[in-house]
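Novice: pasting the sequence and the predicted coordinates here, then a few questions.
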Amino acid sequence: MKKIYSLIIVFCMFYTSLAATEFKKLYYIDKFDDKTNEWYLCSEPIFGTSPNTFGGVTEFRANLCVDEEDVFFIVKRLNGDKYSGDGTVYVKLNNGETKSFSVKNHSSQFYISDKEQEEFRALLLHENSIRVVIEIDYMDYKFKLGTIDLTNLHTILKEGQE
């Protein structure tokens, strides 16, 4: 059964890397669970696997999110557990160039560091697609998110400016 489940995840990773990544506009909520006027854009779930320190494989789900101030990745194990520890996001551009960005982990949300936010946002706005790997510094986790197509993100952001 685990082999079938892993095969389905590999297929989803392959399919996700071929299809345009969908982004949705979501609203933050207040302490009464009411929507606020503040919103963020969040990608559809990106499924993958990562080798772990025990010699096994950990299955995960990730989302790329963008709001007015931050760019962050939400990464969670499929069993719901959260990750701890800061890390690095590696991005491969269409021209083959690789860039790295420091991330701070807040409850499995990996925020691009403040000093690198502007550069990462510019990258998101000027690239059609990127390949992403997230590593946690003190653990042997490497989350390979595959190719993230940014076309839908560009469309939503352009509509928001009009």
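Specialist: Looks like it arrived, so ask away. Residues are numbered from 1 along each chain as shown.

Novice: going forward, measure contacts and count neighbours with C-alpha atoms only.
Specialist: Fine.

Novice: contacts for the top helix by length along the chain?
Specialist: If you go by DSSP state H, the chain has its longest helix at helix 2-18. Outside helix 2-18, the residues within contact range by C-alpha atoms under 8 Å, 6 or more residues apart in numbering are 46-49, 145-149.

Novice: buried residues, it. List them.
Specialist: By 16 or more other C-alpha atoms under 10 Å, the buried positions in helix 2-18 come out as 9, 13, 16-17.

Novice: coming back round to it: and the contacts of helix 2-18, which are buried?
Specialist: Those of those that meet the buried threshold are 46-49, 145-149, by 16+ other C-alpha under 10 Å.

Novice: from the residues you listed, pick the one nearest residue 134.
Specialist: Taking C-alpha to C-alpha as the measure, residue 134 lies nearest residue 145 of these, at 7.8 Å.

Novice: and the gap between the closest one and residue 38?
Specialist: 27 Å (C-alpha to C-alpha, to the nearest Å).

Novice: now residue 9
Specialist: 33 Å.

Novice: same question for residue 63.
Specialist: Between residue 63 and residue 38 the distance, using C-alpha to C-alpha, works out to 19 Å.

Novice: second structure follows, compare the two:
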Amino acid sequence: MMFARARRQMDIVLGAAITLILSAVMINLDLFEKWHEFTRTHEHMEIDELLSVLIAFLCAGNIISIRRNIHLKRVFKELTWSQDKLRQLEKERVIQEKMAALGKLSSGISHEISNALQPILGLSQIMRARLGKKDKKMNECLDMIEKNTLYMREIIQKVMEVSRSGAD
């Protein structure tokens, strides 16, 4: 707000200075000879001086308008950049939230699967202990159950490590 007021005041001062300078130059150079001749025959009108001042005002207005347009283009460019940056940050935030939710979900699922595997592993070991070496085919099946249960436990541990590291 304060900068806008200062800019307006500067534009007014600049416009007045340009108007005065252009008026003085136009009057001193007498650029409008035909007007000058006309007004000298009609001395009471003083049209050449009025026209000089009018042209100076128009030039000053154009300069101020050009200056304002340049400023507005710069502000628009900055706003566009800020808006793009904000959109990018919003996308990154959404991705981070999704990754955090996915990490929590995978951690929860891994924990539940790990809990379900525990009795399978425990019961297969109990069955092996009770069975001993009596039934070779049954021991092979129990070996396969234990081996695959331990393999699934390793996979779950890796998933939990990844989900923990992603949450950090």
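Specialist: In hand now; what should we look at? Since we're looking at a predicted model, the values are computed, not measured.

Novice: fetch the TM-score of the aligned pair.
Specialist: Once superposed, chain against chain, the TM-score is 0.18 (TM-score structural alignment, normalised by the length of the first structure); 48 aligned residues with a C-alpha RMSD of 4.9 Å.

Novice: how about the helices in the second structure?
Specialist: Using DSSP H, helices in the second structure cover 2-29, 33-41, 47-131, 136-167.

Novice: quick one: those as JSON lines, columns for mean neighbour count too.
Specialist: Below are those laid out as JSON lines (neighbours: other C-alpha atoms under 10 Å):
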{"stretch": "helix 2-29", "mean neighbour count": "15"}
{"stretch": "helix 33-41", "mean neighbour count": "14"}
{"stretch": "helix 47-131", "mean neighbour count": "14"}
{"stretch": "helix 136-167", "mean neighbour count": "15"}
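
Novice: can you show me the strands along the first structure?
Specialist: 23-29, 35-43, 46-51, 57-67, 71-77, 87-92, 98-106, 109-112, 129-136, 142-149 (DSSP state E).

Novice: so what touches the shortest one?
Specialist: What that stands for is strand 109-112 of the first structure. Contacts of strand 109-112 of the first structure with the rest of the structure, by C-alpha under 8 Å, 6+ apart, involve 70-75, 86-87, 101-105, 120.

Novice: how about 10 Å then?
Specialist: Strand 109-112 of the first structure is contacted from outside by 62-66, 70-76, 82-89, 101-105, 117-121, 134, 136, using C-alpha atoms under 10 Å, 6 or more residues apart in numbering.

Novice: which one of the buried ones among the contacts of helix 2-18 of the first structure is nearest residue 126 of the first structure?
Specialist: residue 149 (11.9 Å).

Novice: so the closest one sits against residue 155, correct?
Specialist: No. Using C-alpha atoms under 10 Å, residue 149 of the first structure makes no contact with residue 155, being 11.7 Å away.

Novice: okay, the strands of the first structure in TSV with distance to residue 2 of the first structure next?
Specialist: Putting those into TSV (distance: least, C-alpha to C-alpha, whole Å) gives the following:
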stretch	distance to residue 2 of the first structure
strand 23-29	30
strand 35-43	27
strand 46-51	13
strand 57-67	11
strand 71-77	16
strand 87-92	29
strand 98-106	29
strand 109-112	27
strand 129-136	24
strand 142-149	19
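
Novice: give the contact list for residue 81 of the second structure.
Specialist: 75, 87.

Novice: distance of it from residue 98 of the second structure?
Specialist: 26 Å.

Novice: before we move on, what about residue 25 of the second structure?
Specialist: Distance from residue 25 of the second structure to residue 98 of the second structure, by C-alpha to C-alpha: 69 Å.

Novice: thinking again about what came up before, among the buried ones among the contacts of helix 2-18 of the first structure, give me the pair with the biggest separation.
Specialist: Maximum distance among those (C-alpha to C-alpha): 19.5 Å, for 49 and 149.

Novice: which non-adjacent residue is nearest residue 120 of the second structure?
Specialist: Distances taken as C-alpha to C-alpha, 6 or more residues apart in numbering place residue 149 nearest to residue 120 of the second structure, at 7.4 Å, with adjacent residues excluded.

Novice: how close does that neighbour get to residue 106 of the second structure?
Specialist: Distance of residue 149 of the second structure to residue 106 of the second structure, given as C-alpha to C-alpha: 19 Å.

Novice: with residue 3 of the second structure instead?
Specialist: 53 Å.

Novice: also residue 9 of the second structure?
Specialist: From residue 9 of the second structure across to residue 106 of the second structure, the span is 62 Å (C-alpha to C-alpha).

Novice: try residue 162 of the second structure
Specialist: Distance of residue 162 of the second structure to residue 106 of the second structure, computed by C-alpha to C-alpha: 9 Å.

Novice: give the intersection of the neighbour lists for these two.
Specialist: Listed as contacting both residue 162 of the second structure and residue 106 by C-alpha under 10 Å, 6+ apart are residue 156.
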